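**Student:** Sharing a model prediction with you, sequence too.
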Amino acid sequence: MKTIKFIVGLVSIIGLTFGISCSKSSEPKEAEVPPEKEVTVKVMTYNIYGARSGGIPDLQPLADVIKRADPDLVALQEVDKNTSRNAKHGDIAKKLGELTGMDYFFAKADNFYGGEYGDAVLSKLPVKEKKGFNLEVDPTLGGERRSVARIKVEKEGKAFYFLSTHFDHLGDERNRIKQSTDFVTMVKEFDLPVIGGGDLNARPDSETMRIVRTYFTMGCLNGNCSQPTFPSSGGDRTIDYLFYAPLDAFTPKQYGVYTWANKESDHFPVLAVFKIN
């Protein structure tokens, strides 16, 4: 009789334990959230030296520099379109797009050599929108009107603007001060984050760059934009930049001046990789 009671008790205990175990295993577990994949974009700014006397002799070396650097987006300055100076190339932005396998957009700054002159962008990313703007000169100084070429792009569902510009080159800084002020005012009205590239013809400690930095963050790591970008024959000044806004939209991951490209233009190309936040 005792044996039977023991067996019944043991079965009850086992059943109770099993029941508790089953009830615990049926409780839903908190889902583990996988880490978010880092989305980056590689961008380049490059003054292609179109304003030199006689124009650009050959586009292939410029295209080869871009293909070797392999950016997603390129900001180009000193770009001719159907000018007599670069008659054999016609629409330079279009031709460089064909040679690199990238989409393109040209923004006119002014009429020039029987055609047009301005800035352009190239893109591997799908281009959703293309738009051009102008930057005027200080009327007390005079000089060349400048342009801004802007495209809207998207990478892995993250949309932003990419643009190219080129500030005045005169020794007197009044035009650059006006253009940088107008540029910042313009971009503040954009409805998406911005990455820009350009030959700003201004050194890091200039008033022009102080104005630019009131809204933009320089893409150079730790804010150290000291590596020379001009001239490519023996760089002694930093005047080409990559920059972004707002501050929390992107995170710089890499930044460098490609000094190996020292024959194709009088400027070195500047490259950066940004994490898109």
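**Tutor:** That came through fine.
**Student:** Going by C-alpha atoms from here, please, whenever you check contacts or count neighbours.
**Tutor:** Will do.
**Student:** can you pull out the strands in the stretch 151-277 of the chain?
**Tutor:** 158-166, 194-199, 217-218, 240-245, 250-257, 270-276 (DSSP state E, counting those that start in this stretch).
**Student:** which of these is buried the deepest?
**Tutor:** Counting by mean count of other C-alpha atoms under 10 Å, strand 194-199 has the highest mean neighbour count of those, with a mean of 26.
**Student:** and the angle from it to strand 240-245?
**Tutor:** Angle of strand 194-199 versus strand 240-245, following axes from the mean of the first three to the mean of the last three C-alpha atoms, to 10 degrees, is 160 degrees.
**Student:** ok so, going back, just send the strands of the stretch 151-277 of the chain back as JSON lines, with distance to residue 207 too.
**Tutor:** Converted to JSON lines, the strands of the stretch 151-277 of the chain look like this (distance: least, C-alpha to C-alpha, whole Å):
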{"stretch": "strand 158-166", "distance to residue 207": "16"}
{"stretch": "strand 194-199", "distance to residue 207": "15"}
{"stretch": "strand 217-218", "distance to residue 207": "15"}
{"stretch": "strand 240-245", "distance to residue 207": "15"}
{"stretch": "strand 250-257", "distance to residue 207": "23"}
{"stretch": "strand 270-276", "distance to residue 207": "22"}
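**Student:** which ones are touching the closest residue to residue 240 other than its chain neighbours?
**Tutor:** Spatial nearest neighbour of residue 240, excluding adjacent residues (C-alpha to C-alpha, 6 or more residues apart in numbering): residue 199 at 4.4 Å. Under the criterion of C-alpha atoms under 8 Å, 6 or more residues apart in numbering, the neighbours of residue 199 are 45, 46, 47, 77, 165, 166, 167, 239, 240, 241.
**Student:** how does it look with 7 Å?
**Tutor:** 47, 77, 165, 166, 167, 239, 240, 241 (C-alpha atoms under 7 Å, 6 or more residues apart in numbering).
**Student:** Next: residue 134.
**Tutor:** Taking C-alpha under 7 Å, 6+ apart, one finds 109, 146, 147, 148 in contact with residue 134.
**Student:** measure it to residue 213 for me?
**Tutor:** According to C-alpha to C-alpha, to the nearest Å, residue 134 and residue 213 sit 20 Å apart.
**Student:** What of residue 72?
**Tutor:** 24 Å.
**Student:** Looking at the contacts of residue 199, which is nearest residue 104?
**Tutor:** Nearest to residue 104 among those, counting by C-alpha to C-alpha, is residue 77 at 13.0 Å.
**Student:** which secondary structure elements does whichever strand or helix holds that closest one contact?
**Tutor:** Element membership for residue 77, per DSSP states H and E: strand 73-81. In terms of contacts (3 or more C-alpha pairs under 7 Å, 6 or more residues apart in numbering; DSSP states H and E), strand 73-81 is packed against strand 40-47, helix 92-100, strand 115-123, strand 158-166, strand 194-199.
**Student:** Next up, a structure to set beside the first:
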Amino acid sequence: MKKISWLIMMISLLFVQQSCRKSYDPGNWDVLPERETEEPEVPEDTPSKSFKVMSVNMRVSTAADFEPMLEAIKEYDPDLLFLRQVDSATTRAEKVNRPQAIADALKMELFFKKNFDYQTGGFGNAVLSKFPIVEKSAQLLRREEGNNAELRSLVMIKVEVAPNQGLYFAGTELDPSNVNNRNLQVVDLLNATERLSDPIILVGNFNEQEKDNGQVLTYLKGSYTFACLGNGCPLNSPKANPTGIYDYITFQDGASSISISKYEAFPKSSNTFLPMTAEFKLKLKE
């Protein structure tokens, strides 16, 4: 009797177990048995290289202001540096080649574009790099026909950040007073960079506030990533109590190999503009 009861209990238990399982029609080949979800493997961190970018207005009013600005740049110690509105060997700079002096102090390579002759030297833009420079290019940007506004330029270098991995670093300052000049100049910028296949970091003063909904930022946002737009860009002028944004650090990278990890204004300056800084990461090729 005990054996019969035990057998009945086992059959009942087996029936319960079977009734709890899903039933699959062996003739329905579109339905597959369920399987436990496997925990995805956590990928190893992609090897990357970090580097720092700085964009500086160098229009210091006196020769005495140059040394504090140089010390501020040395304190941040960028890997890529853009100097806009910089004197080279002018009388007011006591004939000091300021771009070269900064390059020597930070042990960087230099490319300077003179926008025009001034006093005993020149006035223009410079890009500097701690990475080897493999290409250099520069061009003056357009003005309306008959317009005699100050000449503006785009300066650009290609650097080798890691073996067989290069990127372009470019800087500019657009016309602050003539919107038609700015609109021509932003088209020049886009034409100069649209065919480049490697990542591009474009920095400088575009002389347009986002709230104005102008063409310059609209055009640039179509091609470049602004890390801060929509999230509140760091204000950088006037330095004592900043109310405006006059410098941006942007980038373009179809392969998503570079990214910004930090973006802020540097708190020291010898003029009314605080420098803009950003930290980038470059994914290294395996």
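**Tutor:** Perfect, thanks for sending it. Note that the structure is a prediction, hence the values are computed from the model and not measured.
**Student:** before we move on, back to that, make JSON lines from the helices and strands packed on strand 73-81 of structure 1 and add distance to residue 18 of structure 1 to it.
**Tutor:** What follows is those, written out as JSON lines (distance: least, C-alpha to C-alpha, whole Å):
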{"stretch": "strand 40-47", "distance to residue 18 of structure 1": "51"}
{"stretch": "helix 92-100", "distance to residue 18 of structure 1": "68"}
{"stretch": "strand 115-123", "distance to residue 18 of structure 1": "63"}
{"stretch": "strand 158-166", "distance to residue 18 of structure 1": "51"}
{"stretch": "strand 194-199", "distance to residue 18 of structure 1": "61"}
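**Student:** Which of those sits closest to residue 180 of structure 1?
**Tutor:** strand 158-166 (10.1 Å).
**Student:** and the angle from the closest one to strand 270-276?
**Tutor:** Using the same axes, to 10 degrees: strand 158-166 of structure 1 against strand 270-276 is 160 degrees.
**Student:** which other helices and strands contact strand 158-166 of structure 1?
**Tutor:** strand 73-81, strand 115-123, strand 146-155, strand 194-199.
**Student:** quick one: the longest one to structure 2 mean distance?
**Tutor:** Once the two are superposed, strand 146-155 of structure 1 sits an average of 1.3 Å from its aligned residues in structure 2 (mean C-alpha distance after the TM-score superposition for structure 1).
**Student:** Next: the first one.
**Tutor:** In this overlay with structure 2, the average offset of strand 73-81 of structure 1 from its partner residues is 0.9 Å by mean C-alpha distance after the TM-score superposition for structure 1.
**Student:** Mind telling me what residue 282 of structure 2 corresponds to in structure 1?
**Tutor:** Taking TM-score structural alignment, the alignment pairs residue 282 of structure 2 with residue 276 from structure 1.
**Student:** any idea how far residue 195 of structure 1 is from its match?
**Tutor:** In terms of C-alpha to C-alpha, residue 276 of structure 1 sits 10 Å off from residue 195 of structure 1.
**Student:** With residue 73 of structure 1 instead?
**Tutor:** On the measure of C-alpha to C-alpha, residue 73 of structure 1 and residue 195 of structure 1 end up 10 Å apart.
**Student:** ok, whatever residue of structure 1 lines up with residue 126 of structure 2 to residue 148 of structure 1 distance?
**Tutor:** Counting by TM-score structural alignment, residue 126 of structure 2 corresponds to residue 120 in structure 1. Distance, residue 120 of structure 1 to residue 148 of structure 1, using C-alpha to C-alpha: 8 Å.
**Student:** what's the closest non-adjacent residue to the residue in structure 1 that residue 249 of structure 2 lines up against?
**Tutor:** Taking TM-score structural alignment, residue 249 of structure 2 has residue 242 as its aligned residue in structure 1. Leaving aside its chain neighbours, residue 242 of structure 1 sits nearest to residue 197 (4.4 Å; criterion: C-alpha to C-alpha, 6+ apart).
**Student:** And the one you found? What does it align with in structure 2?
**Tutor:** By TM-score structural alignment, residue 197 of structure 1 lines up with residue 203.
**Student:** Likewise for residue 253 of structure 1?
**Tutor:** Checking TM-score structural alignment: residue 253 of structure 1 goes with residue 261.
**Student:** Please apply the same query to residue 185 of structure 1.
**Tutor:** So, by TM-score structural alignment, residue 185 of structure 1 is matched to residue 191.
**Student:** Out of the helices and strands packed on strand 73-81 of structure 1, which gets nearest to residue 12 of structure 1?
**Tutor:** Short answer: strand 158-166, nearest of those by C-alpha to C-alpha, at 59.9 Å.
**Student:** quick revisit: list residues touching both of residue 73 and residue 195 of structure 1?
**Tutor:** By C-alpha under 7 Å, 6+ apart, no residue touches both residue 73 of structure 1 and residue 195.
**Student:** For residue 191 of structure 2, see how far away the closest residue to residue 159 of structure 2 other than its chain neighbours is.
**Tutor:** Leaving aside its sequence neighbours, residue 159 of structure 2 sits nearest to residue 133 (C-alpha to C-alpha, 6+ apart; 4.5 Å). Distance, residue 133 of structure 2 to residue 191 of structure 2, by C-alpha to C-alpha: 22 Å.
**Student:** Compare these two (neighbour count), which wins?
**Tutor:** residue 133 (20 against 11; other C-alpha atoms under 10 Å).
**Student:** and that one, what does it touch?
**Tutor:** 157, 158, 159, 160.
**Student:** Checking these against structure 1: which ones persist?
**Tutor:** Comparing the contacts of residue 133 of structure 2 with structure 1 on both residues aligned by TM-score structural alignment, their matches' C-alpha atoms under 7 Å, the contacts found in both are 157, 158, 159.
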